[in-house]
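>>> What follows is a protein structure lacking sequence information:
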């Protein structure tokens, strides 16, 4: 039985705590959050302890792994502390909002980076995972075009968005990872941001965006994002090649469809929140994490995957602000070069 702790008693911490508590090979031991009452609300129903000090997590030698679901600004220090304490780590995205801090994290954990998994849970969605497997078998031939559509039912509160790092670091980062998962290395980024919501524009962010990624293979991915969608949580993906295409569509609560005189195949609304839409993916993500720890294998997505997704987010931010394409190179930071810009890859 693997003994785990969860750091962070917010929405995502509650999801991870419940998943650990329900897993037959895991035991939720401790929930840590400066808001002790919030930690207690999550821990007590699962028979776990709670604390206001994250140091208690790192000091407990019986805890084998830590799930970091705290605010992003604490991720790097908590990753480093957990690894130094000999624990495996599953950290929520993004690793940090600053690429340089992620590079420092990688340098600090060094050879122990293989003990850190980044929570890009969409890789574990059954539909998306099947598309990946079938692309890899060559069923559609060489991947030529990838389309990812990701729209939220409504924008998060402005108080959250103002500290989120912007749409590319907060929202699109999942899609950047999915694009890399299917496409491989990306060499160029072009992004257009939209200001359709005056409240989001007022905090200096975009509420919608379209991003084009060019892969080293020549394949191209298009990512379409919006902070609002009247039809619900819109999550779709299409992979296209010379032999055909593969699609993963939206989910509804049931598979029931109505056919009548004025309508065909009428379905219920899309699942309206990421916690419901990706519930299976969160469980599969935990399965993978625990299996990797148990076998001594490196879990995936890796800390490097987290870094590369953030590099794409940084490049997209530059492209959307300047209207220029951004070439990805092995450098460390975004730099300006005449009519083009270069970013780390």
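Happy to help now that I have it. Source: prediction; values computed, not measured.
>>> For the rest of this, base every contact and every neighbour count on C-alpha atoms.
Noted.
>>> how near is residue 93 to residue 36?
Relative to residue 36, residue 93 is positioned 23 Å away (C-alpha to C-alpha, to the nearest Å).
>>> Who has more neighbours out of the two?
residue 93 (25 against 15; other C-alpha atoms under 10 Å).
>>> isn't the more buried one right next to residue 119, touching?
Yes. Taking contact to mean C-alpha atoms under 8 Å, the distance of 5.7 Å between residue 93 and residue 119 places them in contact.
>>> Strands of the stretch 101-250 of the chain, residue ranges please.
Counting by DSSP state E, counting those that start in this stretch, the segments of the stretch 101-250 of the chain that form strands are 116-118, 145-151, 186-194, 208-215, 220-226, 234-241, 244-248.
>>> Would you mind finding the most buried of those?
Ranked by average neighbour count under the criterion mean count of other C-alpha atoms under 10 Å, these are headed by strand 116-118 at a mean of 27.
>>> Please name every helix or strand in contact with that one.
For strand 116-118, the elements it packs on are strand 88-91, helix 303-322, judged by 3 or more C-alpha pairs under 8 Å, 6 or more residues apart in numbering; DSSP states H and E.
>>> Put this next to the previous one:
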């Protein structure tokens, strides 16, 4: 297998995580990293064998040696960089969401399709072995016709208000992972969304125009019903659970914990709290998603999480926000959903 040369656009937490994970993929060379400020990255880049640091991401797009780029910059930059990268014939991995605008996302995906490059969106939970097994059980008919999907997703602590102001809100920033997981597990489009939200964790989040606690119900095209609950603060750890109930039974993925040891005494039954941080919980998923992206390039195969998957999750997030504001269910029309093969 020939060497695949990569560039990383954005060297924040997630960009550096992808660098670490890509270094374990044998057929990969990371040549260049761009960020708005690179002075503090010199020692880090040298330790990773990265030869090029630049403040201009277009240097990566203009480099003929670079086969693909990872877009890990702020969401407001994603759609434009996707278009430029596609026109430069680079394959693209882009963190979620593609954009905050349906029009911008559609245009970005149109250019990707036109240029014939691959685009994978960074919904890492698809690559979690527990959630993937639930999906496979559903797809193979082990639980029969799905009736109810339940997803719980709660962070251990809320982000700062500065983050909230630029995040797109709870539905677009946090629950969007669960919207993607809902489509992935059920293999059916969401046709109706109903949302309830509240500010129960931090009043500053409400002052910033967002909610920190929410429940969203979904109706799928296959007739099944889904419910997702999110909170910005679960004091006991990072709470991530999925259940699909169907005609023949149920499949459940529980929280991951440091150990599976359970201690039973006269005083009670005790086991470890869930893992506290998302980088711990999804370590293997993050590795697997970049490995599969590289494999898709090397073998000229479709990616597992496409641009259209990203777009559909954005549509659900926007419908949830609309439902919250209007206080009524919002339908999602798929009649003209002929978007994107990538």
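Looks like it came in fine. Please read all numbers here as calculations on a predicted model, not as lab measurements.
>>> still on that earlier bit, ok, which of the strands of the stretch 101-250 of the first structure comes nearest residue 139 of the first structure?
Distances from residue 139 of the first structure to each of the strands of the stretch 101-250 of the first structure were compared using C-alpha to C-alpha; the shortest belongs to strand 244-248, at 7.7 Å.
>>> Figure out how far that closest one is from the centre of its chain.
Between the centre of strand 244-248 of the first structure and the centre of its chain there are 22 Å (C-alpha atoms, centre = their mean, to the nearest Å).
>>> again, but for stretch 171-184 of the first structure
Its chain's C-alpha centre lies 9 Å from the corresponding centre of stretch 171-184 of the first structure when counted by C-alpha atoms, centre = their mean.
>>> for stretch 285-305 of the second structure, same thing?
Distance, centroid of stretch 285-305 of the second structure to centroid of chain: 14 Å (C-alpha atoms, centre = their mean).
>>> same deal with stretch 235-251 of the first structure?
So, by C-alpha atoms, centre = their mean, the centroid of stretch 235-251 of the first structure is 20 Å from its chain's centroid.
>>> again, but for stretch 19-39 of the first structure
Here stretch 19-39 of the first structure shows a centroid-to-chain-centroid distance of 21 Å under the convention C-alpha atoms, centre = their mean.
>>> so how far is the first residue of it from its last?
Using C-alpha to C-alpha, the span of stretch 19-39 of the first structure from its first residue to its last is 16 Å.
>>> How about the counterpart of residue 275 of the second structure in the first structure, nearest residue that isn't a chain neighbour?
Under the alignment (TM-score structural alignment), residue 275 of the second structure pairs with residue 271 in the first structure. Taking C-alpha to C-alpha, 6 or more residues apart in numbering as the measure, residue 271 of the first structure lies nearest to residue 252, with 5.3 Å between them; neighbours along the chain are not counted.
>>> Could you find the counterpart of that neighbour in the second structure?
Using TM-score structural alignment as the criterion, residue 252 of the first structure maps onto residue 257 of the second structure.
>>> show me the contacts for its match.
272, 273, 274, 275 (C-alpha atoms under 8 Å, 6 or more residues apart in numbering).
>>> For the second one, which three-state class applies?
So the one you mean is residue 273 of the second structure. The local conformation at residue 273 of the second structure, judged by DSSP: H, G, I helix; E, B strand; the rest coil, is coil.
>>> Would you mind confirming that it makes contact with residue 239?
No. In this structure, residue 273 of the second structure sits apart from residue 239 without contact. The criterion is C-alpha under 8 Å, and the distance is 9.4 Å.
>>> Please report how far the residue in the first structure that residue 94 of the second structure lines up against lies from residue 166 of the first structure.
When the first structure is aligned by TM-score structural alignment, residue 94 of the second structure is paired with residue 91. When distance is defined by C-alpha to C-alpha, residue 91 of the first structure is 19 Å away from residue 166 of the first structure.
>>> These two: which has the busier surroundings?
Neighbours of residue 91 of the first structure and residue 166, each counted by other C-alpha under 10 Å, are more numerous for residue 91; the result is 27 against 21.
>>> What are the neighbouring residues in contact with the closest residue to that one other than its chain neighbours?
On the basis of C-alpha to C-alpha, 6+ apart, the spatially nearest residue to residue 91 of the first structure that is not a chain neighbour turns out to be residue 68, at 4.6 Å. When contacts are counted by C-alpha under 8 Å, 6+ apart, residue 68 of the first structure touches 6, 7, 8, 13, 75, 78, 79, 89, 90, 91, 92.
>>> tally of neighbours for the last one?
Applying other C-alpha under 10 Å, we find 22 other residues in the vicinity of residue 92 of the first structure.
>>> Any figure for the gap between it and residue 16 of the first structure?
Taken as C-alpha to C-alpha, the span from residue 92 of the first structure to residue 16 of the first structure is 10 Å.
>>> which neighbours do the two share?
Joint contacts of residue 92 of the first structure and residue 16 (C-alpha under 8 Å, 6+ apart) are residue 67.
>>> Which parts of the first structure are helices?
For the first structure, the helices identified by DSSP state H occupy 11-22, 36-43, 55-59, 75-84, 99-109, 126-136, 158-161, 167-170, 172-183, 198-202, 274-277, 279-295, 303-322, in order along the chain.
>>> With respect to residue 212 of the first structure, which of these lies nearest?
Of all those, the one in closest proximity to residue 212 of the first structure, counting by C-alpha to C-alpha, is helix 303-322 (9.0 Å).
>>> re earlier: may I see the contacts of residue 68 of the first structure arranged in a markdown table, with distance to residue 137 of the first structure as well?
Supplementary listing: the contacts of residue 68 of the first structure in a markdown table, determined by distance: C-alpha to C-alpha, whole Å:
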| residue | distance to residue 137 of the first structure |
| --- | --- |
| 6 | 37 |
| 7 | 39 |
| 8 | 39 |
| 13 | 36 |
| 75 | 36 |
| 78 | 38 |
| 79 | 35 |
| 89 | 31 |
| 90 | 29 |
| 91 | 30 |
| 92 | 30 |
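>>> between those residues, which has the most around it?
Neighbour tally across the contacts of residue 68 of the first structure (other C-alpha under 10 Å): the maximum, 32 neighbours, falls on residue 6.
>>> In the second structure, what residue corresponds to that residue?
In the second structure, the residue equivalent to residue 6 of the first structure is residue 8, according to TM-score structural alignment.
>>> Verify the stated contact: that match with residue 70.
Yes. Between residue 8 of the second structure and residue 70 a contact is recorded at 4.8 Å, counting by C-alpha under 8 Å.
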